Structures are given as structure tokens and as C-alpha cells.
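Enquirer: Turn this into a structure:
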Amino acid sequence: MAQLHPDRPQTELDSRQLVTRLLLAFGLGAYASALGTRLLDPMMTLIGTDFLAEPRQTALLASAFALPYALIQPVLGPIGDALGKRRVVGWSLLGLAVSALLCALAPSFWWLFAARILAGLTAGGTMPLTLAVFGDSVPLVRRQVAISRLLMFAIAGQVSGGALAGVLAPLLGWRGVLALSALTALAGWFAARGGPAEPRLPLNFGQSFRRTGTILANPAARLLFGAVFIEGCLIFGLFPYLGPLLVERGLGGATQAGLSIASFGLGGFLYTLLAGIILRAIGQSGLIRLGAICVAAGLLSVGLASTLPMVPAGTILMGFGFFAVHGSIQTRVTEVAPHARGSAVSMHAFWFFLGQSIGPLAFGLLAAPAGVLPAVVLCGAGILGLGFYLARR
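Expert: Here you go, the predicted structure:
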């Protein structure tokens, strides 16, 4: 019988060598994309001071990135399938560098808001299509571990985003930090160039939308897309409010918020190191349950924090738990439509970032009348329910 993917490696050594080559080509791009995603969160107080903006207004900058990231996915997925996923990843990284520079030069809040929209649109072509490349190239038996290695670069970007913003913003200002992120995206574009030639196919959006309809008709796809939407909304709504929360409780400011957000990434690093061991011990369903419990516990720790260490301790738990759940969902998504993997993974990213864009708004509405603690309790309960439901499927 002919193999579905004859170009895939057939031995363990071949698999390891292929994953290494893919990581060298796309790791820096994943780092740069993740760096820009949460870079502004620890600096919201500084940006608000510069532009005389209230916390609710500066929190819109998170949605300004996440919502365009989501909305561009139904377009970029089919473009990647037609013109080549690697090619579109490269173009997107170049656009991300330009948009980050425009953010750094913003003369007003609404200029910054518009530049963040552009950053979200361009970043939308990086990580989702990179995941699709891994899905095309790496056999399913090794895919979740391979994706966890790619996530190490993305997590490093998140850690650096929080740490650089927290530590360097007082020295370079938020504009200098954004300029550094532009240089990083440019380096990612350079690393992603080259690689094997990809065939060009006719770009037919009518056919692409019909293919998207076919994907959405798959019950497994609908379950996974709904899960990442809820996950993005419940987990990431807190972060834009972390800096103001620390200031309000007398626990710190931008530096402490940045290090706490970086700790979320450290939890993700812990996941990448332990993913293979945990999968062998308790399987994917057990990993999802464990991840949901960790997220809920982490949210509660932040909500109850009366001392500073409780905040990074909570975000470490949140990071481990998030990547445990999210990595399992990502692996399942790469198999829901093997012949249109770019479109499937882009739809996954659409729902995930749509959730992230709504999360800060929803969290603000919950926290305004009742406070942070009831809001994080509700978010934690939602994640627990989601995780235990997914684990049974």
C-alpha cells in the first residue's frame, strides 16, 4: 500500500534528524512570534502613564493583537495550503518585524492600537502554519513530543517577553523593548528562508471555504475548536490586569508583573521537559486532567495572593497546566484533516485567539463588580470542567 506521506522519516534516527532540522528552521520564528504576543502585558501601566489611558483602555491592546490574529486565520490557512506553508511563515515574520517597529514609533495610543492590529494580522501566519508543517512532516507517533520541542521556543519567547518587558522597560522604555522584538522577528525571517521547495497550487477561496465547511462538519474538529476558544478566554483574561493588580495590592509594578508572566513560561518549560515521561505514565487523558487541575490551582493562588511569591508560583502552575492541555489539543487538531492540515490548524488558531481577544474584556466585566477572586474562581472552575470533559473524549 502506498504511504500517505512517503517523504516522512521511516526510522527513529530519521525522525530525530528531521525534527532537529525543522527546529533550526522554525524555532526562532516561533520564539519571535511568542515574544510579541504577551510583550505589552507587563508594560500596561507604563503605556497608560505615557498616553494618560485607564487600565481598561490599555487592556484593549491585548485584544487588538489577539482578535486580528484570530480573524486572519480563515484566510492564511488556505493561502498556506496553496502557496506553501513555509513561504507564508517567512512573509509573516517579515511583516511582524515591520509592525513591531511601527508600535515602537507610535505617537499616540490609537496609533499603537492600530499597529498592534497589524502585528496580530502578521503574527497569525507564523505559529499555526509552523504547526501544520510539523504535522505534514513528523509521524503521529512522535508528533506530540516534536511539537513540545517547538513549544520550547515559543515558551522561551513568552518568558523573554515578560522578563524583557519587566526588566528592560525601566531602562529602555516600552518603545525600546518593542524595537528589540522587531529585530528578533527579522532574525526569525532570515532563519526560515530556504528549505525544500514547496509546490504552488491554485488559490481558490471558494474551494478553500468549502474545505473549511467540511472540517467544521467533523464533530471532533468542532469539539477541539470549542475547547481552545474556552481555554483562551478563561486562562489569558487575567494577564493584562496583573500589573494593576500588583500595584493595587502593594506587591510591585511592571517588573514584578513581567517576571510573573515569565513564570507562566517557566511552567511551560517544565511541561516540555516532562511531557514524554508523563504521557508514558498516565497517557494523554491523564495529562489533560493534571493540566486542568494545575491551571485552576494557579489561578486561585494569584487570586488569593497576599505576598508576591504567591503570584509567580500561581503562574508557574498555570503555565504547566495550560501547555499540558493545549499541547494535547494541538496534537489532535493536526489529524482532523490530514489533506488540509494548514486550514485545520489555522481554524484552531482562529478559535484560540478569538478566546484570547474576548478573555480580557470578559475578565474585566467579571472583576469590576465582584473583584479579582470571584473572577479567577469562575475561570478555574471552567477550566476544570473543560479538562475533565476532554479527557473522557
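Enquirer: from here on, contacts and neighbour counts on C-alpha atoms
Expert: Will do.
Enquirer: where's stretch 364-384 relative to the chain centroid, distance-wise?
Expert: 22 Å (C-alpha atoms, centre = their mean, to the nearest Å).
Enquirer: ugh, wrong one, I meant stretch 72-92
Expert: Averaged C-alpha coordinates place stretch 72-92 at 17 Å from its chain's average position (C-alpha atoms, centre = their mean).
Enquirer: here's the other one to compare against:
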Amino acid sequence: MPLFAILAVCAFASSFALRIFDPLTLPLAAAFARPTPQVALLTTIYAFSYAASQPLIGPLGDRFGRLRCIRWCCVGLAACLLVSAVAPSFEVLLVARAASGVFGGGLVPVVLAALGDAYEGPRRQIAIGRMLVATIGGQLLGALVSGQVNAWLGWRAAVWAATTVTGAAVVLACAVPGRPHHAQPVSEGGVLQSLRAVLRDPRSPWLFGCVLVEGALFFGMFPYLGEWFAALDERTGLDALARRAGIAIAAFGCGGVLYALIVPVLVRRLGMTRMCTTATAIAFATFAALAFAPGWGWTLLPLAVLGLAFTMVHNSLQTRATELATAARGSAMALFASALFLGQALGPPVFAALKHALGWPGVFAAHALAVCALAVVVLRRVVAPPPSPRPAGRAPGGPRLRRPRRAPAARGRARPARRSAARAGAPAGPAAGW
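Expert: I've put the predicted structure just below:
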């Protein structure tokens, strides 16, 4: 089996496990007799663990080898999902979910680094672009399968489905022949030096802050989709609500797949600045449409369009992150992923607080306004190209300064040499006078 296909299955398994609990909020609340915000902590703690593991997994992959680290992460993720499937209490499920975030968070970044080792030049960019389909497809199918399987067999069967997918990734990852890898010492100073190189760019705080807010805005609502659909139709049962939430999250993922298919056209026609502006207008309109949705079926198209808008902005920010420090690009992408998933960890409790204060239409209206504020910062502080270096000889805010002339003494020493050579009958020129 080709190496790319094996790595794609591993990334797919991590993304599949990422969204399986989002549609299950209401069934789990009923099964463990817990309030909905408490069950939504399963999403928060997974995203937080995912974010915290990013700066650690990268150096481990450098030290022990990418493929070996991928095997460890696959085995650890499968074991945590197995514990989640048989968890006797909500506390055990919460701990297992936190550990799943550590192993799941280590898979996708190390897979991308392994692709960088395996491919060179233009083939590397094509391979990473195709890997995007595996990661988005995993999130899409994870939510969809989770909601459907829960309606048929219960929430534990949905977790068993994710365990099976990850088990297949374990088998394939262990089947890859180990490649010789020379151990590379990873010192604390080296890691800190890479992080300093990334944060030295003045755009770094703005970029990572925007990524954090982006993750909270677009993903904070996912654990509460079932509750929202229940408010739109109070006669629907819990299993049907979980199935509808899975379909809705899958619709959001379809927007990301659409972007992956048309990204060359968008980049060529719009460019980064106009792409972010267009995505902001789309996101504002879709959040406003969600605020006035009369039923759950009316949310599918806006959510798909919202997924397209998110990916347009996210890809632009991701591209800027690769330009922060070319010598420490791995550290830059680790910080980028940490900021994104920290935002996803903070998103659900913030969404719950806004929903309690403003109601369902108010929370989506607030998101529409927040997207506009985020776009202003992105366009002015992140996407805008850095200022060009000041021309030599021009003082800031002043007239152009003349280049200093050569010292007269140097020219004065050369002229007598020429005259003396001419009097002596020697040819004037560089050989005689310089």
C-alpha cells in the first residue's frame, strides 16, 4: 500500500474521532443524567488536550522518527476510544476523552511532517493539498456516522465505530517498514529558539489571536446543535436530534470539501485579500440566516456555505503562518494548531453563555457581528503584506538624502599620478595611475 494512502488513513482516523461526540450531546446527557453544558465539556477538553499536545509531539517526532510517532499516536488513540466505548461513568469518559485529544492531536501535524520528508518540490504541495480531503472528510463522516449509528444502536456503538476506524489505522501504520532514523537531540534551548523566531514577527500575536477567535466562532455551536433543533421542533426525539446534528455538521464539512476542489480558481480570481473580504460577507449573511431559520432543514445550506467561508479565511491564515519563520516552520504550524484548538475549547462555554443571555436568534446575530470585527483585524494586521523595506538614503518622513561623495583626498592622490605618468611618457590609465 502506498505510503501516502497509509498516512491519509491515519489522518482520517484522527479527524473521524474529533467530531464523534458533537452530535451525541443530548443522548449522553440523558444516559448520564447530566446537564447539556457539562456534557459539552467532552468537546472542550478534547480540543484543549489537542492544543496542549502540539508543541510536544513535534519535537518527539523529530527525536524518534515520524513513522514511529504516528504508530504510537494511533495505538494511544485506539486505546482511549476503547475506554470511552465501555466507560461506566461520565468521569471516566471525560478522562478518556482528554487522553484522546493528546494522541489525536499528534497525528495530523506529524503526518504533514512525514509528507514533507517523503515528497519534494511541487509534489509536496500537491500531497499536502490532497491530505486536506482526508482530514475534512474524516470530520464530515465522523459526525454523520456518529449521529446515524446512535439512532440505530446507541451512543456506545458510535464510539465503537470510531474505535474500528482507528484500529484499521493502527494495522496499516504498523505494516509500514521502519526506515532508519538517526536520533536528533532536541534541546530545550532549540525548541525555545524556534518559538522565539516565530514570535519575533510582529504579525504573530495578531495571527494566532485571530485563529483562536476563528475556532471559537465557527466551532463553538456544534455541541449545541441538537439542543437548537429541539427548540425548533419540540416533538423530535433524542435519537432523531442526534442524527440531525450529525447531518448538520457534515453539511459544514461539505463546504470545506468544496473549497478544496475550487481553491485554485479562488486564489487565481480573488487573491488572499479579496478572498477574506468575500468570506466575511458570506459568513455574516449565513449567521444572519441561521438566526431566523424556521426549522432544522433550513440550516443545512447555510451551514454548508458557512463551512466554505470558514475554510476561505482559515486557509489564508494558514498560508500567512507558513511565512512567519521559514527556518522554524514546524513550530509556527504547531502554534497555529494550538491556537485553533484552544479556540475550539473555549467556543462551547462562550456559546452557552451567550445563548443563555441572548437566546438563539441573539447568539447567531452576535456571531455575525463578531465575524465582521474579526475580518477587520485579519485584513489590517495579518493578510496585508508586510511593509516594504525603506529605500536606502531616505530618512523616515524626510527628503531623500544624497549619497556621500568620495573623499577629495582620494581623487587628489590619483591626479598627480596620472600627470607624472604622462610626463614620463607612460600610457595614462589604470595601470599607470590607479
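Enquirer: Once they're superposed, tell me the TM-score.
Expert: TM-score for the superposed chains, counting by TM-score structural alignment, normalised by the length of structure 1: 0.88, backed by 374 aligned residues with a C-alpha RMSD of 2.3 Å.
Enquirer: Skipping its backbone neighbours, what lies nearest residue 233 of structure 2 in space?
Expert: Among residues not flanking residue 233 of structure 2 along the chain, residue 295 sits closest, at 7.2 Å (C-alpha to C-alpha, 6 or more residues apart in numbering).
Enquirer: With residue 277 of structure 2 instead?
Expert: Nearest to residue 277 of structure 2 is residue 375, by C-alpha to C-alpha, 6+ apart, at 7.3 Å.
Enquirer: Now do the same for the one you found: its match in structure 1.
Expert: By TM-score structural alignment, residue 375 of structure 2 lines up with residue 387 in structure 1.
Enquirer: any idea which element that match lies in?
Expert: helix 372-392 (DSSP states H and E).
Enquirer: Now tell me what touches that helix from outside.
Expert: For helix 372-392 of structure 1, the surrounding residues in contact (C-alpha atoms under 8 Å, 6 or more residues apart in numbering) are 227, 230-231, 234-235, 238, 284-286, 288-289, 291-293, 295-297, 299-300, 303-304, 325, 363, 366-367.
Enquirer: go on, stretch 269-283 of structure 1?
Expert: 145, 148-149, 151-152, 155-156, 286-287, 320-321, 323-324.
Enquirer: could those residues go into CSV alongside distance to residue 30 of structure 1, secondary structure and neighbour count?
Expert: Below are the contacts of stretch 269-283 of structure 1 laid out as CSV (distance: C-alpha to C-alpha, whole Å; DSSP: H, G, I helix; E, B strand; the rest coil; neighbours: other C-alpha atoms under 10 Å):
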residue, distance to residue 30 of structure 1, secondary structure, neighbour count
145, 16, helix, 20
148, 12, helix, 25
149, 11, helix, 20
151, 8, helix, 25
152, 9, helix, 23
155, 9, helix, 27
156, 9, helix, 22
286, 27, helix, 17
287, 24, helix, 22
320, 18, helix, 28
321, 20, helix, 31
323, 15, helix, 28
324, 18, helix, 31
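Enquirer: Turn these into a markdown table, columns for distance to residue 74 of structure 1.
Expert: Shown next, in a markdown table, are the contacts of stretch 269-283 of structure 1 (distance: C-alpha to C-alpha, whole Å):
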| residue | distance to residue 74 of structure 1 |
| --- | --- |
| 145 | 27 |
| 148 | 25 |
| 149 | 26 |
| 151 | 23 |
| 152 | 26 |
| 155 | 25 |
| 156 | 27 |
| 286 | 32 |
| 287 | 30 |
| 320 | 29 |
| 321 | 28 |
| 323 | 24 |
| 324 | 26 |
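Enquirer: and these, which two are the farthest apart?
Expert: Farthest-apart pair in these is 156 and 286; separation 25.5 Å (C-alpha to C-alpha).
Enquirer: How many residues are close by the aligned residue in structure 1 for residue 190 of structure 2?
Expert: Matched across to structure 1, residue 190 of structure 2 falls on residue 207, judged by TM-score structural alignment. Residues lying near residue 207 of structure 1 (other C-alpha atoms under 10 Å) number 11.
Enquirer: Relative to residue 358 of structure 1, how far out is residue 207 of structure 1?
Expert: Noted for residue 207 of structure 1: a distance of 30 Å to residue 358 of structure 1, by C-alpha to C-alpha, to the nearest Å.
Enquirer: doesn't residue 56 make contact with residue 48 of structure 1?
Expert: No: in this structure residue 48 of structure 1 lies outside contact range of residue 56 using C-alpha atoms under 8 Å: 9.7 Å.
Enquirer: and the residue nearest the centre of structure 2, what does it touch?
Expert: Centroid-nearest residue in structure 2, with C-alpha atoms, centre = their mean: residue 337, separated by 4.8 Å. Residues in contact with residue 337 of structure 2 (C-alpha under 8 Å, 6+ apart) are 51, 54.
Enquirer: change it to 10 Å
Expert: Residues near residue 337 of structure 2 by C-alpha atoms under 10 Å, 6 or more residues apart in numbering: 50-55, 105, 108-109, 208, 211-212, 318, 331, 343.
Enquirer: so what corresponds to it in structure 1?
Expert: In structure 1, residue 337 of structure 2 lands on residue 349 (TM-score structural alignment).
Enquirer: So its match versus residue 219 of structure 1, what's the distance?
Expert: Residue 349 of structure 1 is 17 Å from residue 219 of structure 1, by C-alpha to C-alpha.
Enquirer: The residue mapped onto residue 237 of structure 1 from structure 2 and residue 199 of structure 2, how far apart?
Expert: Here residue 237 of structure 1 is matched to residue 220 in structure 2, going by TM-score structural alignment. Counting by C-alpha to C-alpha, the separation of residue 220 of structure 2 from residue 199 of structure 2 is 27 Å.
Enquirer: what about these two, which has more around it?
Expert: More neighbours surround residue 220 than the other of residue 220 of structure 2 and residue 199, with 24 against 17 (other C-alpha under 10 Å).
Enquirer: Touching, the more buried one and residue 340? I think so.
Expert: No: taking contacts as C-alpha atoms under 10 Å, residue 220 of structure 2 lies outside contact range of residue 340: 11.7 Å.
Enquirer: hey, what's in contact with both of the two?
Expert: Joint contacts of residue 220 of structure 2 and residue 340 (C-alpha under 10 Å, 6+ apart) are residue 214.
Enquirer: which stretches of the stretch 1-150 of structure 1 form helices?
Expert: 12-37, 44-51, 55-58, 60-71, 73-83, 85-104, 109-123, 127-137, 140-192 (DSSP state H, counting those that start in this stretch).
Enquirer: now those in TSV, with distance to residue 381 of structure 1?
Expert: Shown next, in TSV, are these (distance: least, C-alpha to C-alpha, whole Å):
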stretch	distance to residue 381 of structure 1
helix 12-37	26
helix 44-51	27
helix 55-58	24
helix 60-71	23
helix 73-83	29
helix 85-104	36
helix 109-123	29
helix 127-137	28
helix 140-192	25
